[in-house]
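Undergrad: next comes the sequence, and after it the predicted model I'd like to discuss.
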Amino acid sequence: MIGLAATAPDPVGPPPQPDAAAAPPSLLSPLADEPTTPDPTPSGADASPTTGADHGKARSARSLHNGELGSAATRPSPSPTLAGMPRSQPARIKIPRIGVDAPTAPVGLDRNQQIAVPPLNQPKTAGWYQLGPSPGEVGTAVVVGHVDSRATGRAVFFRLGTLKPGDTIEVPRKDGKTARFIVDGVARYPKKKLPLKAVYGHTGKAQLRVITCGGDYDKAAKSYKDNIVVFATLAL
């Protein structure tokens, strides 16, 4: 699950929630499968190096709680029969329909062996999970971001839940190319029932998941109860 905590003194109200019609039926039902195990071995000249400790941590990543993302996307071995782009670190993420044009920063795993997210003092920055595929590579790339913050109120992905199938997401990359994705669907899940394989599993295509918080705000836990997940596929 993803537990990007709301940090506004008084939350600015629940973020927009996805329309049930925006999610195909296959994305709505939580799966009882074990999470996929990420392959923490990025390749390419611009990929950040990883250590042996990083590899062990990646294999044990399971959940995101109070600001950390759990079971990450599987990064499959590239196949010549699958269409995708070479590995390259993303520089920004642009979602025209909701006015997002934000920098991205690579994130790895924190001390709890969970995927880290951008610092709370960078609410307008999105985090790319660098131990998985880069956006445009064959596999499931993951980008996370905060929904609100004490400093700004609304954060980078506050309006993520308003996206619809057919909307576009653009990810300019450091190799000068842009990975352009088409939204397949948007769904909201209770954090404890996130369908891990549906969200992070390999589909045989170059795909993107953009994740933030949603649902009702839990004042005691200081976080939202749900996750909003955008499913998107590379447009070729």
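TA: Arrived safely. No experiment lies behind these values; they were computed from the predicted model shown.
Undergrad: okay, CA-based contacts and neighbour counts for the rest of this
TA: Will do.
Undergrad: for this structure, which segments count as strands?
TA: Secondary structure of the chain (DSSP state E): strands at 92-95, 100-107, 126-129, 139-144, 148-149, 153-154, 168-172, 178-190, 206-218, 223-234.
Undergrad: who wins for proximity to Ala58 among those?
TA: Among the strands of the chain, the nearest to Ala58 by C-alpha to C-alpha is strand 126-129 (10.6 Å).
Undergrad: tell me the contacts of the spatially most central residue of the chain?
TA: By C-alpha atoms, centre = their mean, the chain has its centre lying nearest to Val143, at 3.2 Å. Taking C-alpha atoms under 8 Å, 6 or more residues apart in numbering as the criterion, Val143 is in contact with Ala126, Gly127, Trp128, Tyr129, Leu208, Arg209, Val210, Ile211.
Undergrad: give me the buried entries from these.
TA: Burial by neighbour count, 16 or more other C-alpha atoms under 10 Å: within the contacts of Val143 this picks out Ala126, Gly127, Trp128, Tyr129, Leu208, Arg209, Val210, Ile211.
Undergrad: pick the one among the residues you listed closest to Ser88.
TA: Trp128 (11.5 Å).
Undergrad: roughly how far does Val100 sit from Trp128?
TA: To Trp128, Val100 is 15 Å away according to C-alpha to C-alpha, to the nearest Å.
Undergrad: alright, now check it against this:
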Amino acid sequence: MWAHRLGRILVALLAVAGVVLMGTGITRLPARPPQPSGVPHRAETTPGLPPLPRAVPVELRIPTIGVAAPLVAVAADDAGALEVPPLDRPGVAGWYRPGVSPGETGNAVLVGHVDTRSGPAVFFDLGRLRPGDTVHIARKDASLVRFTVDAVRAYPKDRFPTDLVYGPSGAAGLRLVTCGGRFDRDSGGYVDNVIVFATRTP
């Protein structure tokens, strides 16, 4: 009981202290043509499940962790860093518009804050996902795309796995990216990125 209460107090103190996911703190865009690499995933989209045409994703739902979030398009800023949704909208996630849309062949990338000054944000519980959990994305063409989690991993920010996130794929894949690990007060951000790898399933 005391440990649980202490944990809640620490979360509250961090929020008051201004723990935020900085706008340039998620990742960098790939600086070279990405190459395939070896994260666990299904080799190809389920047979009989053809890739979908491009369509703007509008909502993200992750039942296991209670996420139901609108999606906004993001790209890169002038410094080449991936944009994120505005901090005053912590419940919103971003879709990397220059990449594929969810359901197309390739890896669709979604990003979101883990927390803000006001408390937990849309991807606060992303690290709780496990292989077999499902992610659903509603698209503007009225289709609903279902993905199944293959792996959840944390990487130091200075060793972000660009190839695994942005790299080519023969399947309709999904990458969910946020911050995690230890909070570094000197830099004002978290030291790791938490990444969920998922593949489209019926």
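TA: Okay, I see it. It should be emphasised that the depicted structure is a prediction, and the values quoted were computed from it without experimental measurement.
Undergrad: that older thread, now render the strands of the first structure as JSON lines, adding distance to Val199 of the first structure.
TA: Converted to JSON lines, those look like this (distance: least, C-alpha to C-alpha, whole Å):
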{"stretch": "strand 92-95", "distance to Val199 of the first structure": "19"}
{"stretch": "strand 100-107", "distance to Val199 of the first structure": "18"}
{"stretch": "strand 126-129", "distance to Val199 of the first structure": "14"}
{"stretch": "strand 139-144", "distance to Val199 of the first structure": "9"}
{"stretch": "strand 148-149", "distance to Val199 of the first structure": "23"}
{"stretch": "strand 153-154", "distance to Val199 of the first structure": "25"}
{"stretch": "strand 168-172", "distance to Val199 of the first structure": "17"}
{"stretch": "strand 178-190", "distance to Val199 of the first structure": "10"}
{"stretch": "strand 206-218", "distance to Val199 of the first structure": "7"}
{"stretch": "strand 223-234", "distance to Val199 of the first structure": "8"}
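Undergrad: which residue in the second structure lines up with the residue nearest to the centre of the first structure?
TA: Taking TM-score structural alignment, Val143 of the first structure has Leu110 as its aligned residue in the second structure.
Undergrad: out of the buried ones among the contacts of Val143 of the first structure, flag the one nearest to Ala151 of the first structure.
TA: Checking these one by one against Ala151 of the first structure (C-alpha to C-alpha), the nearest turns out to be Ala126, at 15.9 Å.
Undergrad: got the contact list for the closest one?
TA: Ala126 of the first structure touches Ile93, Ala102, Pro103, Thr104, Ala105, Val117, Pro118, Val143, Val144, Gly145, His146, Val156, counting by C-alpha under 8 Å, 6+ apart.
Undergrad: out of those, which is nearest to Lys225 of the first structure?
TA: His146 (13.7 Å).
Undergrad: can you count the residues close to that closest one?
TA: By other C-alpha atoms under 10 Å, the residues close to His146 of the first structure number 29.
Undergrad: the residue mapped onto Arg28 of the second structure from the first structure and Arg111 of the first structure: what is the separation?
TA: Matched by TM-score structural alignment, Arg28 of the second structure corresponds to Gly70 in the first structure. From Gly70 of the first structure across to Arg111 of the first structure, the span is 13 Å (C-alpha to C-alpha).
Undergrad: no further questions, thank you.
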